[in-house]
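Participant: give me the fold of what follows.
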Amino acid sequence: MGSLIWERLRQRLWRTIQPRSTWGYILCCGIATFLVVRTLSSSSPLLSSNLPAYTGPFGVGTIDVEVPVETRSINNATFKDGGHPAFQLETVLFTLYYPTRRGTVSSKPHHLWVPKPRAIVGEGYARFAHISNFVTNSLITFGLWGLVGSTKIPAHVDVPLHDSPVLLQSPGFETEPLTVDEGIPVMVFSHGMASSRTQYTQYVGELASRGFVVAAIEHRDGSGPGTQIIRHGQPPRTLLHFDVRHLTVDSGLDGDTFKKAQLDFRQAEVEETVGVLERINHGAGGEIFKSNSRHEGQHLYEWEGRLAIKNATIGGHSFGATLALQTLRNGPSELLPFQGAVVLDPGKQSGPLNHDVRVPTLILHSNSWSSRRSIFFGRAHFDVVKDVVRGVLKRGKDAWFMTSLGTSHPSVTDAPLIEPWLLSFTTGATIDVHEGVNQYVKVTQRFLQYQTTGVKEGILAECVTHPQYWVEDESRPDSGDLPETFQKYWQIHVAPCGPKEGEA
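Facilitator: Below you'll find the model as predicted:
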């Protein structure tokens, strides 16, 4: 009997790990094997660079917050494996980035860029590639280690919030700090597909070093590679990337309705994040610390009255940018009190974009997002985005639509900073990887300052330079009076000033 069981186990294992004659399987295994050999024979990750220190006038602190919420199902879909609800909200997880005093050092270790256990992330990415099995999961996990090693996020863990009045600085820090009595400006940030909250740490950390608080959400809607849901007194529950193929047939979801369910789940997570921030601001920071299963936030009780929640900004990249626009429908509201939005490369395959936007909005396209013509629900994606921004202007709110020259879709993430050669080679980005993130930070900073002061400065004070995206092999249109430093990095397609409707 024992030999029969062993033979069945052996046959099942072989069916799982046996090679397949698909190019995806062969390529993945080949690359991962190379990375394993290269990693084990070297003391440093392959082609990898450490994340740079933040450049703003303030130090940067960070806190992981995971707290339980009232359990609710956003959709009735269930997993084939185990029958657990796919879109059941149990906890909300986000990471705070915030200004602290320069020179502040934490006694706790820095957060890892790829959180442990890495095997979850490796298996999740194998699922994305539709090649998940024992061999590929292990190889991709080793490959992740080979690419990013033990890369750490530069922010200091669980240190106090800066204790002086609210602090804003102009790019270059050539001016005096600006004191704002209403509280520190807050942004809630949503990551993109096949991504996570840890993959934008340079962008959000740089904003924190300039005096802003950013809450970067970890979405549990299946769009990330993998995460652990942790609650006090319960064993961690692993949630891997999932899509329609992982759900039961009676779930009734197809490609479009599945994405809608994901966006609705993400919006619920945003609502819960705002609720936690409001509780902290109202003096419940100590309670949040006690309920935080990540055991960080010992100084949150000192944050009482320090956050400008009622003037918060929603931000997001790609799928997260589509979500950011969705949260503005019929807003601002009590649950979603956003007074502005920073929208980075709104998704081309994430479902329709919400046009009901009634707050100041900044939409930034990477060069690759603008240059590649994509048909989006029967129209060019570029034109659809342009109409969203024009609609904001027609409602009497300021709005901008720009393209960041030389960048690619991942340029706002940490990936090009960690693997600059690999990302430049595969994405075609031509801008220096550090300058790419720096340009996104500068414009976002200007917008967040505008949200607080109502004053348009820097590139936000400039008019339209290119009503349509300018392609390099065509004759360059007139850029007007746009300063040369801006011409090198940006095209402005829509802005609060000129040209008027009909002149484009």
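
Participant: from now on I want contacts and neighbour counts done on CA atoms only, so please keep to that.
Facilitator: Fine.

Participant: quick one, helices of this structure?
Facilitator: 2-17, 23-40, 118-128, 134-148, 201-208, 255-279, 285-291, 319-326, 367-371, 381-394, 415-418, 420-427, 433-453, 484-487 (DSSP state H).

Participant: among those helices, which is nearest His111?
Facilitator: Closest approach to His111 among the helices of the chain is made by helix 201-208 (10.6 Å; Cα to Cα).

Participant: any idea how far that closest one is from the chain center?
Facilitator: 11 Å (Cα atoms, centre = their mean, to the nearest Å).

Participant: buried residues in it?
Facilitator: For helix 201-208, the neighbour count (16 or more other Cα atoms under 10 Å) marks Thr201, Gln202, Tyr203, Val204, Gly205, Glu206, Leu207, Ala208 as buried.

Participant: and those residues as JSON lines, adding distance to Thr430?
Facilitator: Listed next are these as JSON lines, based on distance: Cα to Cα, whole Å:
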{"residue": "Thr201", "distance to Thr430": "22"}
{"residue": "Gln202", "distance to Thr430": "19"}
{"residue": "Tyr203", "distance to Thr430": "19"}
{"residue": "Val204", "distance to Thr430": "23"}
{"residue": "Gly205", "distance to Thr430": "24"}
{"residue": "Glu206", "distance to Thr430": "22"}
{"residue": "Leu207", "distance to Thr430": "24"}
{"residue": "Ala208", "distance to Thr430": "27"}
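
Participant: let's see this one next, to set against the first:
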Amino acid sequence: MAAPQRDSKKPQALRAASGYGSTPVPGAKEPKSRPPKSIRDKLGMLQAHLPYYSGPYSVGTMEIEVPARNPRHFSEIKRNHRHLLQLETVLMTVFYPGAHGSGHGKPPYGGTRWSRETWLPRPRLGTATGYGQFAGIGSLGIPLFAITSMFTKLPAYRNAPLATHWPPNFNLRTDGADAKNQSGPTPPGGSVSPVFPLLIFSHGLGGTRTMYSELCGEFASYGMVVVAVEHRDGSGPRSYVNRGPKETDTKPDGKDTESHTMGNSPEDSSRKGEKVDYIFPKDNPLDTSPNNDKGVDVELRAAQIALRLAEIEEAYNAMCEITAGKGKEEIYDRNLRRKGFRGASSIGLDGIDWNTWTSAFHTEGVTILGHSFGAATAIEALRQPERFHWVKQAVIYDIWGAAVRAADAQAKERSSAKSGDSCQDQSNDVADHVHSTDAPGEDKGTGTIALPLLAINSEAFSYWASNFSLVESLAAEAAANAQPAWLLTVRGTVHVSQSDFALLYPRLCSVFLKMTAHPRRALDINVDATLEFLRLVAPHEHMLHVTRAAPADGVLRAPLQADGDGVSLHRPASKYIAARLRIPHEMSYRFRPGRRARRKKLVAEAKASDEVWMHFKPAAETLRRFGLDVDGDGKDCAYAAPPEARAPRKAQDQDGGEGGEWAKEGDGTGQGRGTQGEAAQTKGTNVAKGGDSAEEPMNTFVGRVQEATAGAGRNET
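Facilitator: I've put the predicted structure just below:
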């Protein structure tokens, strides 16, 4: 990310983003190299395609739906005399590193062609209908998806053999797609086969288990097992719950109860494939809008988060069975996504070698990730450390703050005073209801974030002042507990930029949402920042192969955002806050390519702040207490592991890994280690000096946005 300083004489206007297709963000880098598309993808005509993943591993997927261990309902909300929110099964797609030869030759389940999961979950007509209802266009959703993405498939291979090789010491930025499917040496102290870290992803409103397939697949291509849960809480467009046959159980009191279990034939199920559509709050369908006077439906959103947390637990338990060597009897034999069941592929889990999955990934030190409402779900998991003791860090993408609590009452008061709306009041109400819906004996949560946290915002959401204040309070909360936390904004992005929608519909996002970042480059920044974060905070032994395969791009080294840096340039009108951006002189920009070419030439020299705004980063003392140190000149905050604290990383560096980039003395300027981190943390933002916590809110960015509101009308002409 760091690059030579730009000529200060260049006009400020040239720093404006020019949009997708030319110079997306001033000085932005090109997307990572990826393998070429297959023949099938090239013949797709109008069908959109997803780019292949950039990491050194091929990617495999498994579709799993198994009955819940503890089925139950959440809240007393009913429609048609039936509880709306019920936990009966858990559905997920598992993305994982594939072995050499994945996608070539004969597949392990027989036949001659490899199968790939469809991006639009099956049954595709049903899902398209659900999306139409969610988007308010009704049956028009079917032809819209039919001509664009109904036949789009993930660039991952169904039931591919699990990788057992270490990745090469190649950088895809320099070696391109040739790094794919090559092996590297076993690092000193490493096992014969790598043991992969485990990530669990929670989708946002309107999402599915495949909505974020590029993000999840990218992590898998760098050597991680990623579980993308499909929530059945009425937050997705449409999902289907399969059931096995009914069995009658007798309780100790002699009363009979019915339960659904897996049987020999799907025809035995009495209610096979029941659909779960998106739930619009009664009398308040737009409760997620920043301009909604009625606020958030507290009871519904709290119950949904409680159900989501239970689904994450069930998914984690299923993965524990797999790595414990029980994949055949506990997963394969009970899987409800196989031939004859609603929404299933005829292949099911055929061809999986369950023996290779034994002890193949870590079940401790798990990372939880989420987007929007899924990010709020991740935060609530962090606040229940006894229940989710296996979660050790979190990454939140464009969090919807109304569904989480502020750090404390003082932060709530501060935010309400400066934001002028009730977002944080609503978030506290939702969180209180979450714990009221917990099952007996479940951890009620401490309300404190005491684990490392990375928050990545879109530019569109960063203009939502009350929501941004909430995210700041979360980062400050982690910092107050001596945990490293980062908060940054990816410039030119909108709320869907972290999902597959921006990749499949880039022109629509550019024209209607005013997205100016290249969608693939925006994805790269999110992936790079997440990998850098995990290299710093995750257990070292979990990241040996990831450290080698994915060199740091320096996203987290970006300097803190300085005042007056044009942060309101793309701020939209108030009625469009959080939904879209604004492109100054849009008509001239879109229809004068010569002007765009000149602008691209003038902004060729980039610096870190051209692609991201860094709002919050750890103080040096926090990093040292966490076993890290600070290098650099006070502008680019580089982190290094002291040899006495993380000796294994030093050994990995000798093997050619990326750890050497972090551990080197200085930053190339001849300056050594020091305490510049404190200076960097206070530069341009109102963060408390000394120690490791942000004792005052970082309100500089929010203040500038609010000050720009008065002149919004002038800017929008």
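
Participant: go through the helices of the first structure and name the closest to Val359 of the first structure.
Facilitator: For these, the distance to Val359 of the first structure is smallest for helix 381-394, at 7.0 Å, taking Cα to Cα.

Participant: show where that closest one falls in the second structure, residue numbers please.
Facilitator: For helix 381-394 of the first structure, the aligned range in the second structure is residues 467-480, judged by TM-score structural alignment.

Participant: what's the mean distance for the matching stretch versus the first structure?
Facilitator: Its matched residues in the first structure lie on average 1.6 Å from stretch 467-480 of the second structure after superposition (mean Cα distance after the TM-score superposition for the first structure).

Participant: so how far is that stretch from its chain's centroid?
Facilitator: 18 Å.

Participant: what residues does that stretch touch?
Facilitator: 399-402, 406-407, 411, 415, 419, 423-424, 448-455, 461-462, 484-487, 616, 618, 622, 692-695, 697-699, 702 (Cα atoms under 8 Å, 6 or more residues apart in numbering).

Participant: in strands only, show me the residues you listed.
Facilitator: Using DSSP state E to define strands, the subset of these located there is Leu453, Leu454, Ala455, Ala485, Trp486, Leu487, Phe616.

Participant: alignment lookup: the last one to the first structure.
Facilitator: To tie it back to what came earlier, the one meant is Phe616 of the second structure. Match for Phe616 of the second structure (TM-score structural alignment): Val494.

Participant: kindly report the same for the third one.
Facilitator: Ala455 of the second structure is assigned Ile363 in the first structure as its aligned equivalent, the criterion being TM-score structural alignment.

Participant: what is the neighbour count of its match?
Facilitator: By other Cα atoms under 10 Å, 23 other residues sit near Ile363 of the first structure.

Participant: next: Val388 of the first structure.
Facilitator: Counted with other Cα under 10 Å, Val388 of the first structure comes out at 20.

Participant: distance of it from Trp369 of the first structure?
Facilitator: With the distance defined as Cα to Cα, to the nearest Å, Val388 of the first structure ends up 16 Å from Trp369 of the first structure.

Participant: over to Ser73 of the first structure?
Facilitator: For Ser73 of the first structure, the distance to Trp369 of the first structure - Cα to Cα - is 34 Å.

Participant: the two: who's more crowded?
Facilitator: Between Ser73 of the first structure and Trp369, counted using other Cα under 10 Å, Trp369 has the larger neighbour count: 23 against 14.

Participant: read off where stretch 214-225 of the first structure ends up in the second structure.
Facilitator: Using TM-score structural alignment, stretch 214-225 of the first structure pairs with 226-237 in the second structure.

Participant: hmm, who's touching stretch 420-435 of the first structure?
Facilitator: 47-49, 368, 405-409, 411, 415-417.

Participant: check stretch 43-51 of the second structure too.
Facilitator: Under Cα under 8 Å, 6+ apart, the answer for stretch 43-51 of the second structure is 34, 37, 41, 147-155, 214, 500, 503-505.

Participant: Ile368 of the second structure and Arg704 of the second structure, how far apart?
Facilitator: 32 Å.

Participant: who has more neighbours out of these two?
Facilitator: Ile368 (27 against 18).

Participant: which residues touch the alignment partner in the first structure of that one?
Facilitator: Using TM-score structural alignment as the criterion, the counterpart of Ile368 of the second structure in the first structure is Ile314. By Cα under 8 Å, 6+ apart, the contact list for Ile314 of the first structure reads Met187, Val188, Phe189, Ala324, Phe338, Gly340, Ala341, Val342.

Participant: for Ser170 of the first structure, grab the count of nearby residues.
Facilitator: Count around Ser170 of the first structure with other Cα under 10 Å applied: 17.

Participant: the longest strand anywhere in the first structure vs the second structure, average offset?
Facilitator: Secondary structure assigned by DSSP E gives strand 59-73 as the longest strand of the first structure. Its aligned residues in the second structure lie a mean 1.3 Å from strand 59-73 of the first structure after superposition (mean Cα distance after the TM-score superposition for the first structure).

Participant: quick one on the thing from earlier: I'd guessed the match of Phe616 of the second structure sits against Asp398; true?
Facilitator: No: using Cα atoms under 8 Å, Val494 of the first structure makes no contact with Asp398, being 10.1 Å away.

Participant: of the two, give the one with the bigger neighbour count.
Facilitator: Comparing Val494 of the first structure with Asp398 by other Cα under 10 Å, the one with more neighbours is Val494, at 27 against 22.

Participant: contact partners for the more buried one?
Facilitator: Lys386, Val389, Arg390, Ala399, Trp400, Phe401, Met402, Cys463, Val464, Pro467.

Participant: what's the distance between the fifth one and Thr444 of the first structure?
Facilitator: Here Trp400 of the first structure is placed at a distance of 11 Å from Thr444 of the first structure (Cα to Cα).

Participant: who has more neighbours out of those two?
Facilitator: Trp400 (25 against 22).

Participant: that concludes my questions; thank you for your assistance.
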